[in-house]
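[1] Only the shape, not the letters, is given here:
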């Protein structure tokens, strides 16, 4: 007996209903991106290994899927690596390409490679799959889509303001209310580390601070002490642990705390600008909140940092994030190209919309009318009408076989097709169509013009 087929761990099949719902999210995000002036680009599914390797740190490098060279790849393999069972050196000699890990590094490569053809500032969006050799678990897959938007070639803070508005516009279009857009600034975190005498331990400090809502104040302090941050410095953090109130209240407390830090004050100025603009412009469904514990990859971001949280009634991780980076293209030798970008977490947004029953019913309705097949002549007569319906933008199809009527009706019911059309000898003589509403059971004999009007 043949073995039952399967798919690799961490990948998924999607049925027609799931694809329709995912496309609804994709299309909503795509329309909003374009309304904000972002232009689409696409990059290859795989890149040269040197493009990707070394850009994500040791952990990231281990998660990159490598592609074996074509043909007899062992012919050019490093024989010394084989003898020494050195998997890393062996991989380098038998694999010159790799599946992309994210959309950011390929975008940086794209900008550098096409810099003479790009008009800066360049606003791009990209919706494509990425691959990571991660351990599959709930909400984490080896193949998944990223939905990114970035602006490169401008250090204007109006871009950050636009991204807050973009997040709000997408979640408003998806009817997802109660979303929290959390914001912080890398300069503020650098300033805090400076004030408490932990400038050299910035990463350790922020990694510990980022756990505040998970492990609590006492454990965070213990973690900081264990990383070599002094008790005196931790005591200076006390106002941070009790930071509450409105955006303005928290900013006031931070100003006092960072009075002696030039970089910290700069970060506060940037956040104040963004908050003031958003307060004037207003948001439709989302809420902008200051979160000084937000870190998001400090080796990468240099200014504003964003993270989007689902409504508090839903137990879900972040559904979006991003921030400002000052040297994205520097990894490929093109210096001083500042940018800012955000990403949407498609899979988590899907789960949130599903749990809150926010997908419109029409999303999964592909065919609006099915023509029953009574035989060759009737089928040809029906297809003439179907052709006209399709020209009017009405999704219609003919059941392919002249099967028993009960079977054809059951087929329409199982596919949730709202209308069926019956064409027999009588209808062909009178040039009419019998339209049946599958919900009410009502039947009407109509002309082609009336049929189109009813279905429209």
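    Here it is on my side, so go on. Since we're looking at a predicted model, the values are computed, not measured.
[2] CA atoms for contacts and neighbours, from now on please.
    Fine.
[3] Do a quick rundown of the helices in the stretch 201-350 of the chain.
    202-209, 212-215, 217-226, 231-236, 238-241, 247-257, 262-281, 346-355 (DSSP state H, counting those that start in this stretch).
[4] again with the stretch 1-150 of the chain
    Per DSSP H, counting those that start in this stretch, the stretch 1-150 of the chain carries helices over the ranges 16-35, 49-52, 57-62, 79-83, 87-94, 104-113.
[5] just checking, what packs against the fourth one?
    Under the contact criterion of 3 or more CA pairs under 8 Å, 6 or more residues apart in numbering; DSSP states H and E, helix 79-83 touches helix 87-94.
[6] mind listing what's buried in the helix it packs on?
    Buried residues in helix 87-94, counted by 16 or more other CA atoms under 10 Å: 89-94.
[7] Of the helices of the stretch 1-150 of the chain, give the one that comes closest to residue 208.
    Across those, residue 208 has its closest neighbour in helix 57-62 (19.2 Å, CA to CA).
[8] who's in contact with the closest one?
    With CA atoms under 8 Å, 6 or more residues apart in numbering as the test, helix 57-62 has contacts from 53-55, 133.
[9] Show me which residues of that helix are buried.
    In helix 57-62, counting by 16+ other CA under 10 Å, buried: 60-61.
[10] Repeat that for stretch 67-79.
    Buried residues in stretch 67-79, counted by 16+ other CA under 10 Å: 67-68, 77-78.
[11] ditto for stretch 294-310
    294-296, 298, 301-310.
[12] which one of those residues is nearest residue 159?
    For the buried residues of stretch 294-310, the nearest to residue 159 is residue 304 (10.6 Å; CA to CA).
[13] check contacts around that closest one.
    Taking CA under 8 Å, 6+ apart, we find residue 304 in contact with 160, 183-186, 270-271, 323-324.
[14] closest to residue 392 among those residues?
    For residue 392, the nearest member of the contacts of residue 304 is residue 160. The distance, counting by CA to CA, is 42.4 Å.
[15] Tell me, how many residues neighbour that closest one?
    Using other CA atoms under 10 Å, residue 160 is surrounded by 26 other residues.
[16] Comparison target below:
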């Protein structure tokens, strides 16, 4: 017996119902992006590894899916290379391309490559899949969609304010209660300076970013492994566990960071964003100093969104990246962006059953097939119902009535049209409402009016 086919771990198939729900997510996010003046672009699924490597930190580089070169890619590698080289070194010889890890770095490459064609500030959104060689678990996949919006060519913090309004609007439309977390990498840099570990900012942020996942003790172990002394780790404890209102936290941090110019600048930026937003958001926004966003390219405000009613990881994230395009030869171009995790949002909406009732609706009308002549008549009528915006099917086979009606029930088609010899002669249609069971004789115009009404 042939083995049943399967798909790689961390990937998923999506049937028609799932796709209807996913398209609801994409369409909702897309509509809000457009309201705020963002334009859509797309980039290739694969990029040159020279574009991707070194942009996500050491941990991110390990999660890149690399693509083997075409042809005899082993020809230039000797037996000695196989024996002496590490897996990473061999991968560098075998692979020149990789699947994109996120949409931000490819976007930075796009901006540099097409700089002369773009009007600054450039506001783009992008909804495409990304790939990470991660360990699959609940809410974490190897292939998943991101829905990004970025603004480049502007230093203004009003961009951060607008992105938080977009986040709030999207989740309000979904009906998902969320907490929007905000922090600033300058604050974290200031903390590192104050405790005398300015060169350990990456170790500190990567460790702090894992607080929710591994707990305080494990974070402290990682900080120690990163070279921080017990005294320095101890100094970090009250900062990590800071509580109170946003204003209280900022006041405390100003005192802690009094000797750090960059740290105070971070407090100032967060305060500006929070003050501009005021009480206008439907969802809560709070300063969270444990938020680190482990990607190395963030330089200013950083954001993360957590669902309040479902146990799942971050469902949206982003931040300011002042220097990202500089690595591609275009220094001095500031950017800020957010990314909605469509797959996690999908899981949250499923668990909370928040999809609108009409999300799964597909076909509105099915014509029953009684034979060759009747089917030809139904095809002509279907052209007119489709022209009126009604999703219509004509059953392809002159099968038994029971089979065709079962098909309509299984597909949740609300109306069935029966056109036999007598209906053809009279120029009428027997229209059955599959919800109520009511059947009536109508003209084609009346069918269109009833279904659209």
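    Now that the structure is in, tell me what you want to look at. Nothing here was measured: the structure is a model prediction, and the numbers come from that model.
[17] Filter the contacts of helix 57-62 of the first structure down to the buried ones, PyMOL style.
    Buried members of the contacts of helix 57-62 of the first structure, defined by 16+ other CA under 10 Å, are picked up in PyMOL with:
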select buried, resi 53+133
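[18] In JSON lines: the contacts of helix 57-62 of the first structure, plus distance to residue 253 of the first structure.
    Below are these laid out as JSON lines (distance: CA to CA, whole Å):
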{"residue": "53", "distance to residue 253 of the first structure": "42"}
{"residue": "54", "distance to residue 253 of the first structure": "39"}
{"residue": "55", "distance to residue 253 of the first structure": "37"}
{"residue": "133", "distance to residue 253 of the first structure": "43"}
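[19] so residue 294 of the first structure sits right up against residue 184, yeah?
    Yes. Judged on CA atoms under 8 Å, residue 294 of the first structure makes contact with residue 184 at a distance of 6.1 Å.
[20] which residues do the two both contact?
    Joint contacts of residue 294 of the first structure and residue 184 (CA under 8 Å, 6+ apart) are residue 305.
[21] what's the spacing between residue 139 of the first structure and residue 44 of the first structure?
    25 Å (CA to CA, to the nearest Å).
[22] re earlier: could you work out the most separated pair of the buried residues of stretch 67-79 of the first structure?
    67 and 78 (16.4 Å).
[23] Quick check: residue 268 of the first structure touching residue 188?
    Yes. Counting by CA under 8 Å, residue 268 of the first structure touches residue 188, with 6.6 Å between them.
[24] I'd guessed residue 270 of the first structure sits against residue 157; true?
    Yes. Using CA under 8 Å, residue 270 of the first structure is in contact with residue 157, at 7.3 Å.
[25] how far away is the equivalent of residue 305 of the second structure over in the first structure from residue 271 of the first structure?
    Under the alignment (TM-score structural alignment), residue 305 of the second structure pairs with residue 308 in the first structure. Distance of residue 308 of the first structure to residue 271 of the first structure, computed by CA to CA: 16 Å.
[26] try residue 153 of the first structure
    To residue 271 of the first structure, residue 153 of the first structure is 20 Å away according to CA to CA.
[27] which of these two has more neighbours?
    Per other CA under 10 Å, whichever of residue 153 of the first structure and residue 271 has more neighbours is residue 271, with 24 against 16.
[28] Could I get the contacting residues of that one?
    184-185, 304 are the contacts of residue 271 of the first structure under CA under 8 Å, 6+ apart.
[29] Also residue 131 of the first structure?
    For residue 131 of the first structure, the contact set (CA under 8 Å, 6+ apart) comprises 64-65, 99-102, 142-144.
[30] Mind checking which of those land in strands?
    Here DSSP state E is the test, and the contacts of residue 131 of the first structure give 99, 143-144 as lying in strands.
[31] Quick check: chain neighbours aside, which residue is closest to residue 242 of the second structure?
    residue 249 (6.7 Å; CA to CA, 6 or more residues apart in numbering).
[32] got a list of what the one you found touches?
    Counting by CA under 8 Å, 6+ apart, residue 249 of the second structure makes contact with 242-243, 287.
[33] Output those as CSV; include the columns distance to residue 222 of the second structure and neighbour count.
    Converted to CSV, those look like this (distance: CA to CA, whole Å; neighbours: other CA atoms under 10 Å):
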residue, distance to residue 222 of the second structure, neighbour count
242, 20, 17
243, 23, 14
287, 23, 24
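[34] List just the nearest of those residues to residue 394 of the second structure.
    Nearest to residue 394 of the second structure among the contacts of residue 249 of the second structure, counting by CA to CA, is residue 287 at 56.9 Å.
[35] So between residue 268 and residue 188 of the first structure, which is more surrounded?
    Between residue 268 of the first structure and residue 188, counted using other CA under 10 Å, residue 188 has the larger neighbour count: 27 against 20.
[36] hey, which of the helices of the stretch 201-350 of the first structure is tucked in deepest?
    Comparing the helices of the stretch 201-350 of the first structure by mean neighbour count (mean count of other CA atoms under 10 Å), helix 202-209 ranks first with a mean of 21.
[37] which residue lines up with residue 423 of the first structure in the second structure?
    Per TM-score structural alignment, residue 423 of the first structure is aligned with residue 419.
[38] Correct me if wrong: that match contacts residue 373.
    No. Look at residue 419 of the second structure against residue 373 with CA under 8 Å: they stay out of range, at 10.2 Å.
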